[in-house]
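Colleague: coordinates only, sequence not included:
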């Protein structure tokens, strides 16, 4: 499998199944413009792994912004952030944990001065499928041989760092795995 997880490492928050899942993700940058990515894998196959931005599904009447901040806190322990604009939007569909997930993802820019992370808010499935977190430079990301989602993240990050946030969210190519 080479799919992106919906929660930190899987779509654990969508118990009802079916339909298009609304997801808020965070492109979290530190003072050195490094991006935080989480390392996840398929529940029963740690070798089937990938890197991805923190984030997950909206709960109840939550806004995308509220979900982005909640998910970031749950998955990383980082709460002292400045949430910026929506950078990108993406639709994706992938198998994970025995089912197919169809998602509408919004990627928010956020900045933090804190680089220590913790995972106290993970669900049971997330605890089984999140292998850690790492801060990546743009150069490291561009050279990575590991699977990273969204697939063009290195180029998107380079454009963001060179040109700043887009005037309105950029719609990324749909990814279907």
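Modeller: Received, thanks. All figures in this text were calculated on a predicted structure; none of them were measured in a lab. Numbers count the residues shown, from 1 in each chain.
Colleague: okay, CA-based contacts and neighbour counts for the rest of this
Modeller: Will do.
Colleague: The closest residue to residue 102 other than its chain neighbours: what secondary structure?
Modeller: Spatial nearest neighbour of residue 102, chain neighbours left out: residue 93 (4.3 Å); criterion: CA to CA, 6 or more residues apart in numbering. Under DSSP: H, G, I helix; E, B strand; the rest coil, the three-state class of residue 93 is strand.
Colleague: dropping in the other structure now:
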């Protein structure tokens, strides 16, 4: 099974709300699936996790990362991609405080334009009360870790 290393981001606004994107797959192996997830994606050749986190942040949000936390979490699991390929995902999580909440989709890939259907800045209370599917499953634990760290 191919390994797929990826960097994921907890992007927090000034009110400690976390940015999540809504994904909806209209075709492929995940057709009909809808869920919310943090920004991020797989590493490119030669990248480390921090470099990938900064690149993904800019591509998916238009924001630049003046400060990233050290790694605040990691998870490894079997993931089925939209193509149907099954991979061993190795995700590393980083956090940052967004300088603003206005986002840009100008760096989105064609696939992202197809599956990303919106975003929302979620409060802790909303996360605790939602019935929506949210990834990662331990997002509230990661949020607690991020907020206990050295975020400006």
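Modeller: The structure has been received and is ready for your questions. Small disclaimer: the values here were computed from a predicted structure and weren't measured.
Colleague: Give me the TM-score for these two chains.
Modeller: Between these two chains, after superposing, the TM-score reads 0.87 (TM-score structural alignment, normalised by the length of structure 2); 147 aligned residues with a CA RMSD of 1.9 Å.
Colleague: quick revisit: which position in structure 2 pairs with the residue nearest to residue 102 of structure 1?
Modeller: When structure 2 is aligned by TM-score structural alignment, residue 93 of structure 1 is paired with residue 78.
Colleague: Please apply the same query to residue 71 of structure 1.
Modeller: Taking TM-score structural alignment, the alignment pairs residue 71 of structure 1 with residue 56 from structure 2.
Colleague: What residues of the strand or helix carrying its match count as buried?
Modeller: Of the helices and strands defined by DSSP states H and E, residue 56 of structure 2 is found in helix 49-61. Across helix 49-61 of structure 2, burial judged by 16 or more other CA atoms under 10 Å covers 49, 50, 52, 53, 54, 55, 56, 57, 58, 59, 60, 61.
Colleague: I'd like the distance between the residue nearest the centre of structure 1 and residue 105 of structure 1.
Modeller: When CA atoms, centre = their mean is applied to structure 1, the residue found nearest the centroid is residue 53 (2.5 Å). Distance of residue 53 of structure 1 to residue 105 of structure 1, computed by CA to CA, to the nearest Å: 11 Å.
Colleague: Likewise for residue 58 of structure 1?
Modeller: If you go by CA to CA, the gap between residue 58 of structure 1 and residue 105 of structure 1 works out to 10 Å.
Colleague: So for these two, which residues contact both of them?
Modeller: Overlap of the contact sets of residue 58 of structure 1 and residue 105 (by CA atoms under 8 Å, 6 or more residues apart in numbering) consists of 22, 23, 24.
Colleague: Quick check: the aligned residue for the first one in structure 2?
Modeller: Same thing as residue 22 of structure 1. Aligned against structure 2 by TM-score structural alignment, residue 22 of structure 1 finds its counterpart in residue 5.
Colleague: Looks like its match contacts residue 93 (just checking).
Modeller: No: proximity of residue 5 of structure 2 to residue 93 does not meet the contact threshold set by CA atoms under 8 Å, at 11.3 Å.
Colleague: which one of the two has more residues nearby?
Modeller: When neighbours are counted by other CA atoms under 10 Å, residue 93 comes out ahead of the other of residue 5 of structure 2 and residue 93, with 24 against 19.
Colleague: I'd guess that one is in a strand, am I close?
Modeller: Yes: when classified by three-state DSSP, residue 93 of structure 2 is found to be part of a strand.
Colleague: Now do the same for it: its match in structure 1.
Modeller: Structural alignment (TM-score structural alignment) places residue 93 of structure 2 against residue 107 in structure 1.
Colleague: Settle this for me: that match is touching residue 52, isn't it.
Modeller: No: taking CA under 8 Å as the contact criterion, residue 107 of structure 1 and residue 52 are not neighbours in contact, 11.4 Å apart.
Colleague: all helices of structure 2, in order?
Modeller: Remark: helices of structure 2, listed N- to C-terminal, are 49-61, 110-115, 124-129, 139-147; assignment by DSSP state H.
Colleague: circling back to that earlier point, translate the residue nearest to the centre of structure 1 into the numbering of structure 2.
Modeller: Residue correspondence to structure 2 (TM-score structural alignment): residue 53 of structure 1 is matched to residue 38.
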